[in-house]
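**Q** Predicted model follows, preceded by the sequence.
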Amino acid sequence: MKQMVGLAGVFAYLSLLTIGGGMAAYPEMKTMTVSIYHWLTADQLVRLYSLGQMAPGPNMMMIAGIGEWVAGPTGALVATLAFFLPTALLTLWVGRVWERLAGWPWRASIQRALNAVSIGLLLAGVVAIAKAAVTGWTGAAIAFSVFAILTATHMNPLPLMALAGVAGAFLFR
């Protein structure tokens, strides 16, 4: 029962940090799940996060995997509900209030500030996952190459993921 309360508390808290997307919560997720609660290792978290990025549907469904790792199917359900329910209810409430404030002079300023906050949180998440996932010059070269190609061409990332998987099979044995 203590594990369930811990899962619910951690993921309800993390749900409130997802301004700009799930990557925004990654640094704190790492702190909570790896450093404080010791539910996972940093490597396990990166692998679960990577699976969530590649799987169809919302990428943050990977939190169900963490919940399952910690406390089985019930843990998966608790983590998922704790992660999605608070932000769903908060979004519903804020959306209604936001409509009433349509003519409020501070509204545009708040939106611009939240844009900057979401970019900062997203970049912090990218740096945190890169520190754990990119090991050595080979991994850095693959990551930089994929970044450069996607930035220059805006191509579908699926072929690059397949190519990186093949390269990894040969380069990281």
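**A** Arrived safely. Computed from a predicted model, the values in this text were never measured in an experiment.

**Q** use CA for all of it now, contacts and neighbours both
**A** Fine.

**Q** pretty sure F83 contacts T18?
**A** No: judged on CA atoms under 8 Å, F83 makes no contact with T18 at a distance of 9.8 Å.

**Q** out of these two, which sits in the more crowded spot?
**A** Shown here are F83 and T18; by other CA atoms under 10 Å, F83 has more neighbours (26 against 19).

**Q** Got another one to weigh against that:
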Amino acid sequence: MKEFLNLFMAFFRIGAFTFGGGYAMLPMLQKEVVEKYHWATEDEIMDYFAIGQCTPGIIAVNTATFVGYKTKGVLGGIVATLGIITPSLIIITLIAAFLQNFADLAVVKYAFNGIRACVCVLIFNAVSKLAKKSVIDKICLGICVVVLLLSLFSPLSPALIVILAGIAGVLFKRTGISGGEKK
């Protein structure tokens, strides 16, 4: 029972203190899931996050479900999912009840501007950590550049881009093309 409570509370904290969507949760996810509880490795978290990105639903919920399932099976997936969504339900209910009364106040507008700026930095930090772990050779760097260009300049869906990148990785590995390991 204690493990389920730990699972719920860890994802509750992630859900409560992560503003800005799925990408902003990466630093907390790494701290709670990888460093504190050792429920997954950094590579597994990146894999769950990538799969969560290209499956229907919210990245945070999908990732929590994957980690919970890996840790404690189906019930663990449910507990982790409830943990990640409960803070949002509480916060959204409170905001819906009170925001209309305060939305036009300058201090509220300034607070949201500050939160948005902070989220940008958190996302940048998460992306730079992911890049250091994911771009391990020249082939990976090439795939990364192509994906960046496709995501910026093409109408392709992010899910399709992720699938194409996975196929490219498999094809390069199968053909024996090596990008040389990054030191």
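**A** Happy to help now that I have it. Please read all numbers here as calculations on a predicted model, not as lab measurements.

**Q** Superposed, how do the two chains score by TM?
**A** Counting by TM-score structural alignment, normalised by the length of structure 1, the TM-score of this superposition works out to 0.90. Behind it: 173 aligned residues with a CA RMSD of 1.8 Å.

**Q** any idea what Y49 of structure 1 aligns with in structure 2?
**A** Using TM-score structural alignment, the equivalent of Y49 of structure 1 in structure 2 is F49.

**Q** For burial, what's the neighbour tally of that match?
**A** Look at F49 of structure 2: counted by other CA under 10 Å, it has 22 neighbours.

**Q** again, but for G142 of structure 2
**A** 13.

**Q** The residue lying farthest from the centre of structure 1: which element?
**A** Distance from the centre of structure 1 peaks at G103, with 33.7 Å (CA atoms, centre = their mean). Using DSSP states H and E, G103 of structure 1 maps to neither a helix nor a strand.

**Q** Quickly note the distance from it to G95 of structure 1.
**A** From G103 of structure 1 over to G95 of structure 1 the distance is 14 Å, taken as CA to CA, to the nearest Å.

**Q** ok, back up a step: secondary structure element holding the residue nearest to the match of Y49 of structure 1 when sequence neighbours are not counted?
**A** Nearest non-adjacent residue to F49 of structure 2, counting by CA to CA, 6 or more residues apart in numbering: T63, 5.7 Å away. Taking DSSP H and E as the definition, one finds T63 of structure 2 inside helix 59-102.

**Q** With M155 of structure 1 instead?
**A** Counting by DSSP H and E, M155 of structure 1 is part of no helix or strand.

**Q** contacting residues for it?
**A** In this structure, M155 of structure 1 makes contact with I149, judged by CA atoms under 8 Å, 6 or more residues apart in numbering.
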